[in-house]
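*Asks:* Using only what follows, build the 3D model:
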Amino acid sequence: MTNITPLNEPDISEAPELLAQEAEEVGAPRRSSLRPLLPTMTGWLAVGIGLVVLIIAFAVVGPWLVSDPTVIRDMGLTAPSSEHLLGTTQTGQDVLAQLAFATRGSLQIGILVGVLATALSVGFGIYGAYAGGVADEAFSLLSNVFLVIPGLLLVIVIAAFVPREARGWWTIAVVLAITSWAGSARVLRAQTLSVRGRDYVSASRVSGEPAWRVIAVEILPNLLPVIASQFVFAVIAAILSEAGLSFIGLGAANSWTLGTMLFYAQNGFALSLGAWWWFVPPGLMIALFGMGLSLINFSIDEVINPKLKNVRLHRRRARKIRRLEEAARA
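*Replies:* Just a heads-up that it's a prediction; the model follows:
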């Protein structure tokens, strides 16, 4: 008896074409040279980008839409209402206004630390590994010293010696950047050592190209996914470290951050008084922003390690073939 395939139903004979299409996705050259450096759009990546964009938009636009967070009112510890969407503190200050300014302050510190720490790690890691010799040994020794010293303890000591009146958000950012670049520098040094011996890099050096051009044109583009991953990790670590410093009273003075909100909530006995609207929003904001950056970082890992991307593509291919087989049996 002849098998008749119903109209508009997929046939299992399409599987070889599907396999060829998936093989092209894995190994075929891309039209754009930047496409292999970008993570593949997935559901988790979309969620991460959405969370980060929404929080950044709230930090940028929010302070223009709320009242002054320092205004004291005669309505202490008021629960959320239509007048104050997130309630008030013990002194009647609006929690939503504090959250908007605190989110902006924490993001300023996180981004500045990410930029400074990434720049330091790129300078010490990539240039040292490319130059070799005394420069590499000196940079490696310096990074090893910073790795041996406990990071949190060093941050606490440095922040404690900075006068309180000079301890602004930018000062805290510089302190955090100085104490957080060494780990990334070691990773970039190892990656640079593996790239430095490749043929196209050797050809550029033999042809007389200056060192800065070899690094910028031949080496740096191959390390962009690693650098992006290190930047995202530095931003997350900076926001958490700043929150920890502020929670113990060593944070930025006269600046609103998510850590200072938690510090004031602790001093105001918000937990014992049941004022959840005072400490839950800043903690939740830190958690959501960290989750969004982590999801983005997981997607960047696929670019750094192609095996992760191939595993996901093979799983998707297996699901498609399974659906075709089920449709053919139906």
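*Asks:* use CA for all of it now, contacts and neighbours both
*Replies:* Fine.
*Asks:* List the contacts of stretch 297-317.
*Replies:* By Cα atoms under 8 Å, 6 or more residues apart in numbering, the residues outside stretch 297-317 that reach it are 18-19, 22, 26, 36-40, 45, 225-226, 228-229, 232-233.
*Asks:* To clarify, my last question referred to stretch 119-127.
*Replies:* With Cα under 8 Å, 6+ apart as the contact definition, stretch 119-127 has outside contacts at 136, 139, 181-189, 192, 215, 227.
*Asks:* between these, which is closest to Leu250?
*Replies:* The closest of the contacts of stretch 119-127 to Leu250 turns out to be Trp181 (Cα to Cα; 20.9 Å).
*Asks:* re earlier: select only the buried ones of the contacts of stretch 297-317 in ChimeraX?
*Replies:* Buried residues among the contacts of stretch 297-317 (16 or more other Cα atoms under 10 Å), as a ChimeraX selection:
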select :19,22,37,39,45,225,226,228,229,232,233
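*Asks:* between the contacts of stretch 297-317, which is nearest Pro163?
*Replies:* Distances from Pro163 to those, taken by Cα to Cα, are shortest for Phe233, at 28.7 Å.
*Asks:* what's the distance between the closest one and Glu325?
*Replies:* 43 Å (Cα to Cα, to the nearest Å).
*Asks:* now Phe289
*Replies:* Following Cα to Cα, the distance that separates Phe289 from Glu325 is 42 Å.
*Asks:* Please apply the same query to Pro281.
*Replies:* Note on Pro281: its distance to Glu325, by Cα to Cα, is 49 Å.
*Asks:* And for Ala117?
*Replies:* Applying Cα to Cα, the value for Ala117 to Glu325 is 52 Å.
*Asks:* Ok, Gly168 next?
*Replies:* 63 Å.
*Asks:* just Arg213 next, same as before
*Replies:* Computed with Cα to Cα, the distance linking Arg213 and Glu325 is 54 Å.
*Asks:* likewise Trp278?
*Replies:* Distance from Trp278 to Glu325, by Cα to Cα: 55 Å.
*Asks:* Those two: which has the busier surroundings?
*Replies:* For Trp278 versus Glu325, the count of surrounding residues by other Cα atoms under 10 Å is larger for Trp278: 31 against 16.
*Asks:* what element comes up after the host helix or strand of that one heading to the C-terminus?
*Replies:* Assigned by DSSP states H and E, Trp278 belongs to helix 276-304. Downstream of helix 276-304, the next assigned helix or strand under DSSP H and E is helix 306-329.
*Asks:* and this one, so I can compare the two:
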Amino acid sequence: MSAIVAGTAPAAPSVTRRPRGGIFRAILHNRKAMLGAALLLLFVLLAAVPKLFVPWLKGDPQAIGDLPLQGPSSAHWLGTTGLGQDVYAELIYSTRESLVIAVIAGLGATILSVIIGVSAAYLGGAADNVLSMMTDIFLVLPTFPLIIVLATYAGKGNLTVIIIVLILTGWSYGARQMRAQALSLRNRDFLESARVRGERRSYIIVVEVLPTMISLIVANFLGAALYAVLTAAGLQFLGLGDPNSLSWGTMLYWAQNQGALVNGLPAWALSPGLAVALLGVSFALLNYAFDEISNPALRPVRRRRAKSAANS
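*Replies:* Just a heads-up that it's a prediction; the model follows:
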């Protein structure tokens, strides 16, 4: 009040702006994020340019060879299958389909989670009740048996069907998280200002709400992609995928059917399983890293102590 009487305006509160590229700086300073990103980049390179990693291969990586069930050698680094196919070449070329399943299914499940979760929280009332009830139903369903039934009767061996099934069974957990986060934002001042300005609901959700949830959306995508990788490999191992396709799950299926371990070829059985595990680890590490980046309370105690000591 005295500032007004004296004719001087009160000092405007300082606004701390987040520097551009802050999320990338946070990733560069997070060991989990860097390791996960390095692994994921390796798999992207394998999927994009597989020939770069198998330069001696001419023609089809599934071409039948003359030396079936051979152990690892200089000519065949991981041995050969029961039809004489090079296991290493199949492993490299199988990366593309496995990564495509992870990205498309993870992206589809994340989009569905965002649409249902954020809409339920923002709209409220009957819409919230209906969408929340639908989410709860999918949460309590026995997921893997349902996936097997749907994949079997909707189109066994059809990659598109498998991806759709993974999307339909992988969105509910993320939708619950999105709804909880959106509920905490629904009555914030910046949203009230948008309503007072007369903005449409769709504009408020897309322009005002979603940008504040980017870290949660990215973490949800990584979790959904991890779920898709492991589940798709399990389905293909059970024979519910296309047995003629090139994927890690299909390699596991043929290794089991043709007795890789019985014939003394552990590399044939273990290499696709290790590839699935490493891709899953890359998604999991990035997921943990984004949780730490978005929530300082989850960061390691030693890092917080070092920062406190430096500030003091």
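*Asks:* Need the TM-score from the superposition.
*Replies:* The TM-score (TM-score structural alignment, normalised by the length of structure 2) is 0.87; 293 aligned residues with a Cα RMSD of 2.2 Å.
*Asks:* Mean distance between the helix holding Trp278 of structure 1 and structure 2 after superposition?
*Replies:* Compared with structure 2 after the fit, helix 276-304 of structure 1 shows a mean deviation of 1.3 Å (mean Cα distance after the TM-score superposition for structure 1).
*Asks:* circling back: and of the contacts of stretch 119-127 of structure 1, the nearest to Leu65 of structure 1?
*Replies:* Closest to Leu65 of structure 1, out of all of those and judged by Cα to Cα, is Ile227, at 35.4 Å.
*Asks:* returning to that earlier point: tell me which of the contacts of stretch 119-127 of structure 1 is nearest to Leu99 of structure 1?
*Replies:* Distance to Leu99 of structure 1 across the contacts of stretch 119-127 of structure 1 (Cα to Cα) is lowest for Trp181, with 29.0 Å.
*Asks:* Translate that closest one into the numbering of structure 2.
*Replies:* The equivalent of Trp181 of structure 1 in structure 2 is Trp171 (alignment by TM-score structural alignment).
*Asks:* and that match, how far is that from Ala228 of structure 2?
*Replies:* The gap separating Trp171 of structure 2 from Ala228 of structure 2 is 11 Å, by Cα to Cα.
*Asks:* again, but for Ile137 of structure 2
*Replies:* 20 Å.
*Asks:* higher neighbour count, these two?
*Replies:* Per other Cα under 10 Å, whichever of Ile137 of structure 2 and Ala228 has more neighbours is Ala228, with 29 against 11.
*Asks:* Now for that one: which residues touch it?
*Replies:* 101-102, 105-106, 166, 170.
*Asks:* cutoff 10 Å now
*Replies:* 98-99, 101-106, 109, 162-163, 165-167, 169-170, 222, 234, 280 (Cα atoms under 10 Å, 6 or more residues apart in numbering).
*Asks:* Met133 of structure 2 too?
*Replies:* Met133 of structure 2 is in contact with 127, 139, counting by Cα under 10 Å, 6+ apart.
*Asks:* what's the counterpart of it in structure 1?
*Replies:* By TM-score structural alignment, Met133 of structure 2 lines up with Leu141.
*Asks:* next structured bit after the helix or strand containing its match?
*Replies:* With secondary structure defined by DSSP H and E, Leu141 of structure 1 is part of helix 133-148. Beyond helix 133-148 of structure 1 on the C-terminal side, the first helix or strand identified by DSSP H and E is helix 151-161.
*Asks:* Next, the mean deviation of the helix or strand just after that next one compared to structure 2.
*Replies:* Where DSSP H and E defines the elements, the next helix or strand beyond helix 151-161 of structure 1 is helix 169-178. Following superposition, helix 169-178 of structure 1 is found to deviate from structure 2 by 1.1 Å on average (mean Cα distance after the TM-score superposition for structure 1).
*Asks:* what comes up buried for the next helix or strand after helix 169-178 of structure 1?
*Replies:* Using DSSP H and E, the helix or strand that follows helix 169-178 of structure 1 towards the C-terminus is helix 182-196. Neighbour counts over helix 182-196 of structure 1 (16+ other Cα under 10 Å) mark 182-189, 191-193, 195-196 as buried.
*Asks:* Could you figure out how far helix 182-196 of structure 1 is turned away from helix 133-148?
*Replies:* Between helix 182-196 of structure 1 and helix 133-148, the angle comes out at 150 degrees (axes from the mean of the first three to the mean of the last three Cα atoms, to 10 degrees).
*Asks:* Helix 182-196 of structure 1 vs structure 2, mean deviation?
*Replies:* Compared with structure 2 after fitting, helix 182-196 of structure 1 deviates on average by 0.5 Å (mean Cα distance after the TM-score superposition for structure 1).
*Asks:* Spit out the contact partners of the spatially most central residue of structure 1.
*Replies:* Centroid check for structure 1 by Cα atoms, centre = their mean gives Val232 as the closest residue, at 2.4 Å. For Val232 of structure 1, the contacting residues are 110-111, 114-115, 118, 238, 290, 293-294, 296-297, 300, by Cα under 10 Å, 6+ apart.
*Asks:* CSV please, covering those residues and showing distance to Leu99 of structure 1.
*Replies:* Listed next are those as CSV, based on distance: Cα to Cα, whole Å:
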residue, distance to Leu99 of structure 1
Gly110, 16
Ile111, 18
Gly114, 22
Val115, 24
Thr118, 28
Ala238, 18
Gly290, 16
Leu293, 19
Ser294, 22
Ile296, 24
Asn297, 25
Ile300, 30
